[in-house]
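1. structural data only, the sequence is not supplied:
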């Protein structure tokens, strides 16, 4: 197939799977600029197949050999981005199957909520549940949050910018590489990553 979702690579006959890269803290207020066309070039230069990007906040889907270690892919991409742009870029990579699993774990009724106000904080490891438990949920109402396996789901009915919950979660997640995407973006990335047989 030509989209890299499944099938052997032309060079080696390896089977490929789709992976999702999430970059943190780029293209904010004109700083730390990483054009999406350049991100696609970097991914292609690393040998990844059919890279596509979404929005300007650093979301990419690409093909790599099935069974690749997402953490190794993230380190490789982060090093290539720093070499290209001259500044470090925090990078998370998930297998498409893991993105689907995260979406399936969402404890909120996604059909009933504004997808722009439901966020997923993707992490590089399991969240500190004790730190999250110390947050007084009533203090941040009507905002709410729920921990997942390597993610935290949060709903900001009045918008994230006006909520003290966002800062509280940032503090509770300190020590993790964490980057948030709203549900609309999560849904789009799932669509771009496609469906693969397990």
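-> Thanks, I have the structure now. Note that this is a predicted model, so its numbers are computed, not measured. Numbers count the residues shown, from 1 in each chain.
2. going forward, measure contacts and count neighbours with C-alpha atoms only.
-> Noted.
3. residue contacts, the residue nearest the centre of the chain?
-> Nearest residue to the geometric centre of the chain (Cα atoms, centre = their mean): residue 22, 3.9 Å. For residue 22, the contact set (Cα atoms under 8 Å, 6 or more residues apart in numbering) comprises 58-60, 91-93, 179.
4. then this one, side by side with the first:
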């Protein structure tokens, strides 16, 4: 039996300041051409819900990255989670009960970072902003706008030696809601 699994993919750095432009209709079409079913995009930042045969998140991410490189002629990191993993991430956020959701972000990592690297950056102080790393997720509380925090994708990629992309908490919740349908 070839049962399909629901996945959510998040692309890093597309449609930002007129750079690395991809129309969502073109992205959905590309996903369909890859053999994915029921492709839904949400906003212009590269969030796609889709169904596929059971492959690893890493395999799916590479497949999508390769297709984007071939079709659009630039490289884009793609991080994939199953619907179940996405829901677990939402449940794991340590800040949801103590902070407004407008102040929360989730940085998705393409792999679990090495323990010694997470321990090293966990000792750093960025108050009033805070973060917690749980497996392949970095939960962020920003006291101000996200674009002003030092807790950026580049920071986590540099310190943890992984690929990363961030979504605000409203987007994280909306993607969970849309993928539940």
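-> Structure's in. What do you need? Please read all numbers here as calculations on a predicted model, not as lab measurements.
5. now what about the TM-score between them?
-> Laid over one another, the chains give 0.89 as their TM-score (TM-score structural alignment, normalised by the length of structure 2), with 180 aligned residues with a Cα RMSD of 2.0 Å.
6. thinking again about what came up before, format the contacts of residue 22 of structure 1 as CSV; extra columns: secondary structure, distance to residue 51 of structure 1 and neighbour count.
-> What follows is the contacts of residue 22 of structure 1, written out as CSV (DSSP: H, G, I helix; E, B strand; the rest coil; distance: Cα to Cα, whole Å; neighbours: other Cα atoms under 10 Å):
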residue, secondary structure, distance to residue 51 of structure 1, neighbour count
58, coil, 12, 20
59, strand, 10, 23
60, strand, 7, 23
91, strand, 16, 25
92, strand, 16, 25
93, strand, 13, 25
179, strand, 20, 20
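7. the strands in structure 1, which residues?
-> Here structure 1 has its strands, by DSSP state E, at 16-23, 49-54, 59-65, 91-95, 118-123, 144-147, 151-155, 178-182.
8. please identify the deepest-packed of those.
-> Greatest average neighbour count among the strands of structure 1 goes to strand 59-65 (a mean of 26), per mean count of other Cα atoms under 10 Å.
9. before we move on, back to that, relative to residue 130 of structure 1, which of the strands of structure 1 is closest?
-> strand 144-147 (10.8 Å; Cα to Cα).
10. mean per-residue distance, the closest one to structure 2?
-> On superposition with structure 2, the mean distance recorded for strand 144-147 of structure 1 (mean Cα distance after the TM-score superposition for structure 1) is 0.7 Å.
11. can you list the residues that contact that strand?
-> Residues from elsewhere that reach strand 144-147 of structure 1, judged by Cα under 8 Å, 6+ apart: 107, 127, 129, 132, 137, 152-156, 165.
12. would you mind giving those residues as a markdown table with distance to residue 53 of structure 1 added?
-> Shown next, in a markdown table, are the contacts of strand 144-147 of structure 1 (distance: Cα to Cα, whole Å):
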| residue | distance to residue 53 of structure 1 |
| --- | --- |
| 107 | 27 |
| 127 | 27 |
| 129 | 32 |
| 132 | 32 |
| 137 | 35 |
| 152 | 23 |
| 153 | 23 |
| 154 | 24 |
| 155 | 25 |
| 156 | 26 |
| 165 | 29 |
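13. ok, and the closest non-adjacent residue to the counterpart of residue 192 of structure 1 in structure 2?
-> Correspondence of residue 192 of structure 1 to structure 2, assessed by TM-score structural alignment: residue 178. Once flanking residues are discounted, residue 178 of structure 2 sits nearest to residue 49: 8.0 Å by Cα to Cα, 6 or more residues apart in numbering.
14. would you confirm that the one you found contacts residue 24?
-> No - the pair residue 49 of structure 2 / residue 24 is not scored as a contact, 11.9 Å apart, by Cα atoms under 8 Å.
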